[in-house]
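Q: Predicted coordinates and the sequence they were generated for:
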Amino acid sequence: MSDLFYDPVPGENSPEFSVTEISGAIKRVIEGEFGHVRIRGEVGRVSMPRSGHIYLDLKDDRSVISGVIWKGVAGRLATKPEEGMEVIATGRITTFGGQSKYQIVIEDIRPAGMGALMAMLEKRKAALQAEGLFDPARKKKLPYLPEIIGVVTSPSGAVIRDILHRLRDRFPRKVLIWPVAVQGAACAPEVARAIRGFNAMTPGGALPRPDLLIVARGGGSIEDLWGFNEEIVARAAAESEIPLISAVGHETDTTLIDFVSDLRAPTPTAAAEHAVPVRLELLSWVGDAQARLGNALTGRLDRSSQRLRDLARALPRPETLLDGPRQRLDVQSDRLPAALIRSVQIRRVTLSDIAGSLRPSLLHRATAAERRRLAALAPRVAPALSRSTKDRRNAFEAISVRLSSRPISADLGAKQRTLADLTRRLTEAQSRRIDEVKTRLEGLDRLRETLGHRATLARGYAIVHGDDKVVTNTAAAAAATAIEIEFADGRFKLGSAPTRKRNPKKPPEQGSLF
């Protein structure tokens, strides 16, 4: 041990140490005396920096000891330490010379008994419930018949075989399995990663996203099921957009994932039963529904047919519907000849009145115009008359041939009906033509009045005349020797009183022929 000491100063018999030397000596003494220890205490302050190490305090009612869990050990822990948890820590006592303190380097840490685990579970459960993760309103409805089911479980256990067997018996579906560890330190991160991985799949992709998830594990102790009590698993299940069924443990086992899942199944087999209906029962229900639908349609058709027959009995016979129209047609046919005669008489009187009001000069001009038109048409009459006579002769010969081949009485009745129909159509066409010509003449007359300068003067305008010519600019007005302004009611000479224009007495204008 003399290597640790400086040489004594003359006159003094106590050795001198450097700070590093004395710290190293104390470290060797403590580590040699307490090489491997187990400490029971309550977890105090917990710190988890980015380095991945965990720093904490272990305390009882009188003392506190610092502890550190290195990153490699922290990743293998089955239970992460939380403040207030009573634990049993296993490790070695050492010193930290940089701060002149001693601490325990923890190699393993476990809850101190079942009570500590349950207390930590209740604390975690209360925190998640306060966030609303257990709210029933958040739970999604399971699809009635999912196309693809995703299962998160161990691929080597009996759980997956039970699920597949039950699905095959009830209603075979496509199953995607995400293998995970169902206990131990790797359980919680792998289960959370599997749930988020299924949700990250693309619907309808090469590996389509499931319509339903089942997280399953067989029974076990609370330590074996502890991975499903981790907060990371509960939050992943709560964030899942795919409906999720939890089937962890047996019916009496309860974990945090059961509270946040959309449905808790007591066993993995029950989860498969909740996932799909029974195919045979569904086929039976479809058959019954089809039979009921057929019966309903048949009954509806029978009732409609009976009602149609009842309504048909209340309707009149078709032949009676035409009795009234036939009688009205006979009455109108009897009145038609007298009405035609009266119409012709009225038109003849009207024509006589109109002809009496015609001026001779206008009549002479119209007659001369008609003579000129007829003179122009005269050369065309003879050829047209010849063609018409030839056509009529041919038609007469064809009619004679037909008359010789059938009874004259029957053809005479048909001709009479044709003649009556042509007479009616000719009268209607004549009336329509007269109305059209009358309407056109009235329209042209209104257009003439509108476009004439008299109507413009009546609206307040005036025409300037210079030397009996219309003046349209100032140069023409300056060159004129006499200026007159024409208004609607007469002309006014500049420098004189307005004089009314005396219109010569006009003969009565010809009235409308229609």
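A: Nice, I can see it.
Q: Going by C-alpha atoms from here, please, whenever you check contacts or count neighbours.
A: OK.
Q: And the helices in the stretch 201-350 of the chain?
A: 231-239, 256-260, 268-275, 279-314, 318-321, 323-356 (DSSP state H, counting those that start in this stretch).
Q: could I get the ones you listed as JSON lines with distance to Arg393 and mean neighbour count?
A: As requested, the helices of the stretch 201-350 of the chain are arranged in JSON lines below (distance: least, C-alpha to C-alpha, whole Å; neighbours: other C-alpha atoms under 10 Å):
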{"stretch": "helix 231-239", "distance to Arg393": "103", "mean neighbour count": "21"}
{"stretch": "helix 256-260", "distance to Arg393": "107", "mean neighbour count": "25"}
{"stretch": "helix 268-275", "distance to Arg393": "97", "mean neighbour count": "21"}
{"stretch": "helix 279-314", "distance to Arg393": "58", "mean neighbour count": "12"}
{"stretch": "helix 318-321", "distance to Arg393": "45", "mean neighbour count": "8"}
{"stretch": "helix 323-356", "distance to Arg393": "32", "mean neighbour count": "12"}
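Q: Nearest to Ile214, out of these?
A: Nearest to Ile214 among these is helix 268-275 (7.1 Å), distances taken as C-alpha to C-alpha.
Q: Show me what that closest one is in contact with.
A: Helix 268-275 is contacted from outside by 142-146, 159, 162-164, 166-167, 170, 212, 214, 216-218, 245-248, 264-265, using C-alpha atoms under 8 Å, 6 or more residues apart in numbering.
Q: Reformat the helices of the stretch 201-350 of the chain as TSV; add distance to Val401.
A: Conversion of those to TSV gives the following (distance: least, C-alpha to C-alpha, whole Å):
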stretch	distance to Val401
helix 231-239	101
helix 256-260	105
helix 268-275	93
helix 279-314	51
helix 318-321	39
helix 323-356	33
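Q: Looks like Glu230 contacts Thr255 (just checking).
A: No - Glu230 lies out of contact with Thr255 (C-alpha atoms under 8 Å); the separation is 9.0 Å.
Q: can you map out the strands along the stretch 401-514 of the chain?
A: Along the stretch 401-514 of the chain, counting by DSSP state E, counting those that start in this stretch, strands occupy 463-466, 469-470, 483-487, 490-493.
Q: dropping in the other structure now:
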Amino acid sequence: MAPNDQLSDLMMDNIPEFSVGDISVAIKRVLESNFSKIRVRGEITELKRYPSGHIYFSLKDQQGKLTAIIWRYVTSKIKLPLEDGIEVIATGKISSYGERSSYQFIVDRVDYAGEGALLARIEKLRKKLEDEGIFSQEKKRQLPLLPRVVGVITSPKGAVLHDIQTTIARRFPREIILWPVAVQGEGAAEQIIEAIQGFNQITVSSIIPRPDVLIIARGGGALEDLMAFNDENLVRAAANSTIPLISAVGHETDTTLIDFASDHRAPTPTAAAELAVPSRVELLSSLLQLAKRLSNAFIHSVQSYRLKLREMHSRFPDIIMVLGQTRMRLDDRSYRLDLSLPGLLMKHKNCLNLIKPVNQYMIGLLNRYKNDLNLMSLRINSFWGYYHQKKIASLPSLPLNYLRAIVREQTLKLNSLSARLDSLSPQAVLTRGYVLVRNTQGHAISKSRGLRGGDKLLLMFQDGERLVRVSKAPKKKQETLDL
């Protein structure tokens, strides 16, 4: 055997021998001792959540990929929503898994990787909420002109609360109710949500008065410090508030998602207080100006109506004179009516008296002609009876034509007399609207002078008679007829 070979075998005998478990433990010890607390920046990929509660994912960049694990007891502390594609900075330690000869990153904290990732995450959430209509202008409520109570949600420490109190006291002192909350860090979003919902649950019958307006305020800070106001649940709670809400988070250039969900956004806490309450000095000045304008308008309106009233009064006629003339015409018409009505009745009575003898004469004449006609009819019937008994074959035409001519002549006379009688009959007068007045003994009444109250009269109309009673008029000393 060559000397070199002997030397090599001797050296191999001096190399320590390890088991597989020893190697795994040694590597794990080396990794955990050298990488016990590190921060790794990368993009999340292959994210999986197991029923056991553990989260498995990988962090990758352009040069490699690192397997990472978040144990179940740590997941509740991770407030950042994890998803594939976002760039984060994970804090933890490197450990190994001997059974698979692999190493892995045990994560106990996750943060966004710089403002770029934060802004991208915020913008993505903003678009999502905007598509749902959370930021719709129709949901914005008007602020009350003069609230009785102002609710403030902010940290009790710092200058924010002091600025709001001094501004409200200077502009228009109002009652302020503070709900102290943390405005950054872990649990800040949950506390603010609880404050918003708590104020909204206050009723009129509660011991604590219900605020008319809410102010959510915080001073300026880095983007990471303002992330609580970009929380999705907080934004939804602000949008669902029934009390008008003013957001004043950060400086004037800072913008958070709660600014889009609130009813009004103020650049600073002082500006939020100015939005919540009006200026008492400005209100008094405005009221004085409005009162002056109202007084001037009222005076101008009164003067204008006074001029119109005078103009209309000049156009109106003298009412007393018009009424006097009308009263004179009425008295004249009443006097003439009192004179004309008895004269008209007397005139018609005379006509009836003139018609009565003629009527009796015409009735007698008509009865005589009727008797002649009946006698002639008997003669004709007797002649025709004799004719049929003797069975005379024919009769001379002259006696028969003569009889027919006599009958026709007497018929024409009868019709003429009947027409004349109808024209002179009282019934024809009654058809023209006149009435024949008689007492219960049947005598015609032509004057009202002899009538007394309670006397009964018969009124003959065209279609029949009516019994009436005489009564006296209540105002004029004239007697009227009640049907």
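A: All right, it came through fine. Because the structure is a prediction, the values reported are computed rather than measured.
Q: tm score of chain vs chain?
A: The TM-score (TM-score structural alignment, normalised by the length of the second structure) is 0.62; 365 aligned residues with a C-alpha RMSD of 4.3 Å.
Q: Indicate which one of the helices of the stretch 201-350 of the first structure is closest to Ala414 of the first structure.
A: Nearest to Ala414 of the first structure among the helices of the stretch 201-350 of the first structure is helix 323-356 (17.5 Å), distances taken as C-alpha to C-alpha.
Q: Leaving out chain neighbours, which residue sits closest to the most centrally placed residue in the first structure?
A: The centroid of the first structure falls nearest to Pro203 when counting by C-alpha atoms, centre = their mean (20.6 Å). Distances taken as C-alpha to C-alpha, 6 or more residues apart in numbering place Arg209 nearest to Pro203 of the first structure, at 4.9 Å, with adjacent residues excluded.
Q: helices and strands around the helix or strand that contains Asn381 of the second structure, which ones?
A: Remark: Asn381 of the second structure resides in helix 319-390, with elements defined by DSSP states H and E. In terms of contacts (3 or more C-alpha pairs under 8 Å, 6 or more residues apart in numbering; DSSP states H and E), helix 319-390 of the second structure is packed against helix 397-424.
Q: The helix or strand just after the helix it packs on corresponds to what range in the first structure?
A: Using DSSP H and E, the helix or strand that directly follows helix 397-424 of the second structure along the chain is helix 426-430. Helix 426-430 of the second structure corresponds to no residues in the first structure, going by TM-score structural alignment.
Q: and if you look at stretch 387-406 of the second structure?
A: Against the first structure, there is no aligned range for stretch 387-406 of the second structure (TM-score structural alignment).
Q: Need the distance between the two termini of that stretch.
A: 20 Å (C-alpha to C-alpha, to the nearest Å).
Q: Please identify the helix or strand for Ser168 of the second structure.
A: Quick fix: residue 168 of the second structure reads Ile, not Ser. Using DSSP H and E, Ile168 of the second structure sits in helix 159-171.
Q: what angle do that helix and helix 280-315 make?
A: Between the axis of helix 159-171 of the second structure and that of helix 280-315 there is an angle of 30 degrees, by axes from the mean of the first three to the mean of the last three C-alpha atoms, to 10 degrees.
Q: what's the mean deviation for helix 159-171 of the second structure versus the first structure?
A: For helix 159-171 of the second structure, the mean deviation from the first structure after alignment is 1.3 Å (mean C-alpha distance after the TM-score superposition for the first structure).
Q: Contacts for that helix next, please.
A: Helix 159-171 of the second structure has contacts (C-alpha under 8 Å, 6+ apart) with 154-155, 174, 176, 217-219, 269-270, 272-274, 277-281.
Q: Recalculate using a threshold of 10 Å.
A: For helix 159-171 of the second structure, contacts defined as C-alpha atoms under 10 Å, 6 or more residues apart in numbering pick out 150, 152-156, 173-176, 178, 180, 215, 217-220, 248, 268-282.
Q: before we move on, the earlier item: quick one: buried ones out of the contacts of helix 268-275 of the first structure?
A: Among the contacts of helix 268-275 of the first structure, those buried by neighbour count (16 or more other C-alpha atoms under 10 Å) are 142, 146, 159, 162-164, 166-167, 170, 212, 214, 216-218, 245-248, 264-265.
Q: Confirm for me that the residue nearest to Pro203 of the first structure is in contact with Thr202.
A: Yes - at 5.6 Å, Arg209 of the first structure counts as touching Thr202 under the criterion of C-alpha atoms under 10 Å.
Q: between those two, which one's more packed in?
A: Arg209 (22 against 12; other C-alpha atoms under 10 Å).
Q: That one and Ala181 of the first structure, how far apart?
A: Distance of Arg209 of the first structure to Ala181 of the first structure, computed by C-alpha to C-alpha: 22 Å.
Q: Check Ala291 of the first structure too.
A: Look at Ala291 of the first structure and Ala181 of the first structure: by C-alpha to C-alpha, they are 50 Å apart.
Q: ditto for Asp310 of the first structure
A: Distance, Asp310 of the first structure to Ala181 of the first structure, by C-alpha to C-alpha: 76 Å.
Q: Could you do Pro146 of the first structure as well?
A: For Pro146 of the first structure, the distance to Ala181 of the first structure equals 26 Å [C-alpha to C-alpha].
Q: Tell me where the stretch 51-200 of the first structure has helices.
A: Secondary structure of the stretch 51-200 of the first structure (DSSP H, counting those that start in this stretch): helices at 71-74, 114-130, 158-170, 187-200.
Q: dump the residue contacts of the residue nearest to Val64 of the first structure when sequence neighbours are not counted.
A: In this structure, Val64 of the first structure finds its nearest non-sequential neighbour in Leu58, 5.7 Å apart by C-alpha to C-alpha, 6+ apart. Counting by C-alpha under 10 Å, 6+ apart, Leu58 of the first structure touches 39-46, 64-67, 83-89, 103-104.
Q: Kindly report the same for Arg448 of the first structure.
A: Per C-alpha under 10 Å, 6+ apart, neighbours of Arg448 of the first structure: Glu442, Ala455.
Q: Now Arg61 of the second structure: closest residue in space that isn't a chain neighbour?
A: Careful, residue 61 of the second structure is Asp and not Arg. Take Asp61 of the second structure and drop its neighbours on the chain: the residue closest to it by C-alpha to C-alpha, 6+ apart is Gly42, 5.6 Å away.
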